[in-house]
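Fold the stuff below for me.
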Amino acid sequence: MTQRANPSIGFSQKDARHLHHPHDDALIVSIRARDYNMHQVLVDNGSSADILYCPAFQQMGIGREQLVPTNAPLIGFGGTRVYPLGVVTLSVMVGDYPQQVTKDVAFLVVDYSSAYNAILE
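From the prediction side, this is the model:
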């Protein structure tokens, strides 16, 4: 199987068959990160970082010793500053065989409540 340097994920008219157009619905997907099936992942092109919320991080069984420290705050969570617990790089798989994309993603882990488990930029 040929690997592409920058694989892309696309959506067809068939994928949008249950949407009312024009729409402004959020794109919520499921991914496989590490060996964990993660649901409720928001795809946000306007985001400046890939975010992993602490409850999902804990459910994945990853130890805090695997976090790489960072001191850069995130702004935008209700206008407040949120300081990440650290950065963790996970292998993320999206799609179904034979149209799968696997990529290493550096997530900022934040201890903040959200309706989502993660945000992908």
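
use CA for all of it now, contacts and neighbours both
Will do.

hey, where'd the strands end up in this structure?
When assigned using DSSP state E, the strands of the chain occupy the ranges 27-33, 36-43, 51-53, 74-77, 80-82, 86-96, 99-110, 118-120.

Before we compare anything, build this one as well:
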Amino acid sequence: MTLSKEAGVLFDDEDHNDIQNPHQDGLVLTLYVANFFVRMILVDNESSVNIIQLETLKRMSIPESEIVTRSLVLVGFSDEAKNTVGEIKLPVHLEGVNSIHKFCVIDALTSSNIILGRPWIHDMKAVP
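As a prediction, this is how the structure comes out:
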């Protein structure tokens, strides 16, 4: 994967290793977030916010005091409503580009450690 200022995020042949085509899998990445290698990051163009699990922050040794308390109600695709614990800004590193992104913190276990939604997608000029 490369990041081009003109073209955004690009995937090359090496990124297609171990993928059987055609596929309907979601776009799942591994990135450096706050100097930690975080796996199972889902890129979701249906999400209007970036989301990180409270448990993921704990595993990254980021204290809860770094979270700005702000409760929002997030509604998932199953119409389940979930209140956020707060918000946190974290640096995300992608192919030589460091950027700061705001994440809503949820205290729930999901299949992804982080969900990168439209705010991140637009900042990175990515098309999932």
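
Can you redo the strands of structure 1 as CSV, where the extra columns are mean neighbour count and distance to residue 67 of structure 1?
As requested, the strands of structure 1 are exported to CSV (neighbours: other CA atoms under 10 Å; distance: least, CA to CA, whole Å):
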stretch, mean neighbour count, distance to residue 67 of structure 1
strand 27-33, 16, 15
strand 36-43, 16, 18
strand 51-53, 24, 12
strand 74-77, 12, 17
strand 80-82, 13, 16
strand 86-96, 16, 5
strand 99-110, 17, 8
strand 118-120, 24, 16
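
Is it possible to get a markdown table of those strands that adds distance to residue 8 of structure 1?
Output for those, formatted as a markdown table (distance: least, CA to CA, whole Å):
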| stretch | distance to residue 8 of structure 1 |
| --- | --- |
| strand 27-33 | 15 |
| strand 36-43 | 14 |
| strand 51-53 | 20 |
| strand 74-77 | 27 |
| strand 80-82 | 31 |
| strand 86-96 | 10 |
| strand 99-110 | 8 |
| strand 118-120 | 14 |
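
just so I know, which of those lies nearest residue 18 of structure 1?
Ranking the strands of structure 1 by distance to residue 18 of structure 1, with CA to CA as the measure, places strand 27-33 first at 13.3 Å.

Now do that closest one: everything it contacts.
Under the criterion CA atoms under 8 Å, 6 or more residues apart in numbering, residues 37-44, 90-95 lie in contact with strand 27-33 of structure 1.

next one: it to chain centre, how far?
On the basis of CA atoms, centre = their mean, to the nearest Å, strand 27-33 of structure 1 sits 7 Å off its chain's mean C-alpha point.

And it against structure 2, how far off on average?
Superposing on structure 2 and averaging over aligned pairs (mean CA distance after the TM-score superposition for structure 1), strand 27-33 of structure 1 comes out at 0.9 Å.

how far away is residue 104 of structure 1 from residue 72 of structure 1?
The spacing between residue 104 of structure 1 and residue 72 of structure 1, counted by CA to CA, to the nearest Å, is 21 Å.

Likewise for residue 61 of structure 1?
Residue 61 of structure 1 sits 25 Å away from residue 72 of structure 1 when distances are taken as CA to CA.

So between those two, which is more surrounded?
Here residue 61 of structure 1 and residue 72 are compared on neighbour count by other CA atoms under 10 Å; more neighbours surround residue 72, at 12 against 9.

Would you check how far apart the more buried one and residue 109 of structure 1 are?
To residue 109 of structure 1, residue 72 of structure 1 is 12 Å away according to CA to CA.

Overlap in contacts, those two.
Counting by CA under 8 Å, 6+ apart, the common neighbours of residue 72 of structure 1 and residue 109 are residue 84.

Stretch 77-88 of structure 2: end-to-end distance?
Distance between the two ends of stretch 77-88 of structure 2: 23 Å, counting by CA to CA.
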